[in-house]
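Asks: sequence unknown, structure follows:
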């Protein structure tokens, strides 16, 4: 079983992250604020790492590739932008080659089609079996982070070191074996997705020349170097990495107009059937009003990342009830099927309404809510 998190409004394009050896999904946290509001995020702990299952070593790279394919299929996701770091980049290349319909763009950070000689991985596995991950941790930190980071941020360095040494031994060794045996030279040379290859200029694990060789292998890929970064630019230089990602993806995901974005959110909240009826009933007389609502309410406010759809749903229900807009109230209670606001949360919202807007408004809202929920439950039974 894989531990994962899916964050962000569902109408936004999706970025999927696959992390490096000895890290879990938290390695991406410094990067996400620079991308929030433009993308939603799927992060996961690969097998043997974080909170995911840790089967006995060794693993094969196909195990990791199939794990991510299984997760995307389980969540019914496709045409994603897939960003992989180190071994996560090998996994990303494998997924893109095996199931090209799942991956629209590739972002390969500090990775390659083949990483390191076989004997180097065998030596590491033997050392860790005998002496534990802590024995190699300081040497790994020198490859992960530039000298300036190590010197100026000792507290952060200690935290990332803790993440490494607390990786399950079987998970670390198993993934070392997967990297040892992985050679994606042939399949990566046939990739067709637009690809960005990025590397820190002080990466001691996958040096710039190695990452550039992968960029040269993948047709029409782009290669960029990030200054003052080691193996984890998402930690050391998140703003610089985010700028490269945004520039790359913007070429393939042009930002929608406010109307188009508003229509996406409107459909996501109210449902296609409701919006289709509204569009069918639209006339030249009320078309400017419908455009104003789509652009202003849905494209400007509901699209903002500061509140979730669930939060905005509950706020809207409270306001519609307090203002006595019964038709709109019923509509937004029906929309909770899409926003994720539960019946219990709506109940609490209407109870809170009685305190601050008055019992009569709350009483009417409870009546309408009961009618709507009865209607929805009857539809489910049919």
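Replies: Arrived safely, thanks for sending. Keep in mind that what you see is a predicted model, and the values were worked out from it rather than measured.
Asks: contacts, neighbours, all on C-alpha from now
Replies: Will do.
Asks: show me what contacts residue 291?
Replies: Residues near residue 291 by Cα atoms under 8 Å, 6 or more residues apart in numbering: residue 259.
Asks: Checking residue 89 next. Helix, strand or coil?
Replies: Under the three-state scheme (DSSP: H, G, I helix; E, B strand; the rest coil), residue 89 adopts helix.
Asks: Tell me how far the nearest residue to residue 203 once chain neighbours are set aside lies from residue 183.
Replies: The spatial neighbour of residue 203 that comes closest, neighbours along the chain excluded (Cα to Cα, 6 or more residues apart in numbering), is residue 230 at 3.8 Å. From residue 230 across to residue 183, the span is 23 Å (Cα to Cα, to the nearest Å).
Asks: who touches the closest residue to residue 101 other than its chain neighbours in this structure?
Replies: Of all residues beyond its chain neighbours, the one nearest residue 101 is residue 79 (6.1 Å), with distances taken as Cα to Cα, 6+ apart. By Cα under 8 Å, 6+ apart, residue 79 lies in contact with 101-105.
Asks: One more pass at 6 Å, please.
Replies: 102-104 (Cα atoms under 6 Å, 6 or more residues apart in numbering).
Asks: Ok, residue 217 next?
Replies: Residue 217 neighbours (Cα under 6 Å, 6+ apart): residue 189.
Asks: Below is structure B, check it against A:
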């Protein structure tokens, strides 16, 4: 089997930290990574390291396939499989060339989605999840033709070569091989890649789901940035459950100083819970302050002592904690007996 030549793609960092899960975003023909993805990426960078890539002759990528002696670019100079190999090279470079190449979440629009599908087939062990937008398992015919007038910073030779690669892309017979979870996102107003193409992908892979965005056209990441960011984050990291949302709300109340007035527990009970948590977590330096606050919220000295000692016993705290408890109580004693 002939291995297609690797096609050079350039990486564009769009936010996040290197210690976060890696999210790799692919473009559509005639777009640049920044123009298409910047707005959505800004909403993803809090949870993910976001890196996009540019096609040959597009955006930050100056590479153009060389023409042969006849002045024509060889038909196999650019292929979807070659672009997929280029994306892997970019990801490997991000990982520093170590022995354990990083896994990543892949997202792509149109040709970027086709490349994501190719990665699912060629390197499934590298991909944690895939979100495919405005694409299909076959993108021949008029794919990309409507974008010719929208091409910016794109060399005509590279543009034509990528279009030719799209015209020859067809993995419909291999969809059943894809085991990685796939979210297929269709724009309800997308004529070039209608929902039926994405439905074919979602139903053809082993673990697929289809979402249709009403009124959205070809370039969903720029047309529906909030919704696309939510879908990508949810598919890559999991939708937040009820407990996650409650924890986030609790953290917000702590930051705002309104935690003591939350519904569900009165102040006395909440203070007892906080005291127990301070003991169990080892946050003993803050214990005296929490004791004073608990007394202000109505706990008696006996109740405070019982909550602290009970928590210490269940947490297996050292015997020396008894001294910390006594010190915390003594520190509050004059005010508590006013």
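Replies: Perfect, thanks for sending it. Bear in mind that the values here come from a model prediction, so they are computed numbers and not experimental data.
Asks: just to revisit the earlier point, just the contacts of residue 79 of structure 1 now: which is nearest residue 339 of structure 1?
Replies: Set against residue 339 of structure 1, the nearest of those by Cα to Cα is residue 102 (25.3 Å).
Asks: To which residue of structure 2 is the closest one aligned?
Replies: Counting by TM-score structural alignment, residue 102 of structure 1 lines up with residue 126 in structure 2.
Asks: hang on, the earlier thing: most neighbours of all the contacts of residue 79 of structure 1, which one?
Replies: For these, the largest neighbour count, defined by other Cα atoms under 10 Å, is 23 neighbours, found at residue 103.
Asks: what about it, distance to residue 94 of structure 1?
Replies: Taken as Cα to Cα, the span from residue 103 of structure 1 to residue 94 of structure 1 is 11 Å.
Asks: in structure 1, which spans are strands?
Replies: All strands of structure 1, identified by DSSP state E, fall at 3-7, 14-18, 40-45, 80-85, 103-109, 195-200, 222-226.
Asks: circling back: now for the counterpart of the residue nearest to residue 203 of structure 1 in structure 2: which residues touch it?
Replies: Matched by TM-score structural alignment, residue 230 of structure 1 corresponds to residue 217 in structure 2. Residue 217 of structure 2 is in contact with 187, 189-190, counting by Cα under 6 Å, 6+ apart.
Asks: aligned partner of residue 235 of structure 2 in structure 1?
Replies: Applying TM-score structural alignment, one finds that residue 235 of structure 2 aligns to residue 248 in structure 1.
Asks: Name the nearest residue to its match, sequence neighbours excluded.
Replies: residue 196 (7.1 Å).
Asks: Could you double-check that the one you found sits in contact with residue 222?
Replies: Yes. Here residue 196 of structure 1 reaches residue 222: they are 4.8 Å apart, a contact under Cα atoms under 6 Å.
Asks: quick one: which of those two has more around it?
Replies: Each of residue 196 of structure 1 and residue 222 has its neighbours counted (other Cα under 10 Å); residue 196 has more, 22 against 16.
Asks: ok, now which ones touch that one?
Replies: Counting by Cα under 6 Å, 6+ apart, residue 196 of structure 1 touches 107, 221-222.
Asks: With residue 118 of structure 2 instead?
Replies: Not one residue lies near residue 118 of structure 2 by Cα under 6 Å, 6+ apart.
Asks: for residue 112 of structure 1, same thing?
Replies: Under the criterion of Cα under 6 Å, 6+ apart, the neighbours of residue 112 of structure 1 are 211, 214.
Asks: What's the match for it in structure 2?
Replies: Match for residue 112 of structure 1 (TM-score structural alignment): residue 136.
Asks: how much space between that match and residue 143 of structure 2?
Replies: 10 Å.
Asks: ditto for residue 224 of structure 2
Replies: Taking Cα to Cα, one finds residue 224 of structure 2 at 21 Å from residue 143 of structure 2.
Asks: Of these two, which one has the most company?
Replies: Counted by other Cα under 10 Å, residue 224 of structure 2 and residue 143 do not tie: residue 143 has more neighbours, with 20 against 17.
Asks: And for residue 274 of structure 1, the neighbour number?
Replies: Neighbours of residue 274 of structure 1 under the rule other Cα under 10 Å: 15.
Asks: er, residue 255 of structure 2 actually
Replies: By other Cα under 10 Å, 10 other residues sit near residue 255 of structure 2.
Asks: likewise residue 142 of structure 2?
Replies: Neighbour tally, residue 142 of structure 2, other Cα under 10 Å: 11.
Asks: Could you find the closest non-adjacent residue to the residue nearest the centre of structure 2?
Replies: Geometric centre of structure 2, nearest residue: residue 233, 4.2 Å, by Cα atoms, centre = their mean. Of all residues not flanking residue 233 of structure 2 in the chain, residue 44 sits nearest, at 6.8 Å (Cα to Cα, 6+ apart).
Asks: Alignment lookup: the one you found to structure 1.
Replies: Under the alignment (TM-score structural alignment), residue 44 of structure 2 maps onto residue 35.
Asks: tell me the contacts of the match of residue 102 of structure 1?
Replies: Counting by Cα under 6 Å, 6+ apart, residue 126 of structure 2 touches residue 103.
Asks: just the helices in structure 2 please.
Replies: According to DSSP state H, structure 2 carries its helices in the segments 33-42, 80-94, 111-122, 156-167, 195-204, 220-223, 225-237, 242-256, 267-281, 287-296, 301-315, 321-336.
Asks: Would you mind finding the most buried of the ones you listed?
Replies: When the helices of structure 2 are scored by mean count of other Cα atoms under 10 Å, the highest mean neighbour count falls to helix 111-122 (a mean of 26).
Asks: any idea of the angle that helix forms with strand 182-187?
Replies: 160 degrees (axes from the mean of the first three to the mean of the last three Cα atoms, to 10 degrees).
Asks: Helix 111-122 of structure 2 versus strand 22-26: what angle between them?
Replies: Counting by the same axes, to 10 degrees, helix 111-122 of structure 2 points 130 degrees away from the direction of strand 22-26.
Asks: For helix 111-122 of structure 2, give me the average deviation versus structure 1.
Replies: Between helix 111-122 of structure 2 and the corresponding residues of structure 1, superposition yields a mean separation of 0.9 Å, by mean Cα distance after the TM-score superposition for structure 1.
Asks: hang on, the earlier thing: with distance to residue 48 of structure 2 as new columns, can the helices of structure 2 be given to me in CSV?
Replies: Listed next are these as CSV, based on distance: least, Cα to Cα, whole Å:
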stretch, distance to residue 48 of structure 2
helix 33-42, 9
helix 80-94, 14
helix 111-122, 18
helix 156-167, 29
helix 195-204, 24
helix 220-223, 16
helix 225-237, 8
helix 242-256, 17
helix 267-281, 28
helix 287-296, 36
helix 301-315, 35
helix 321-336, 40
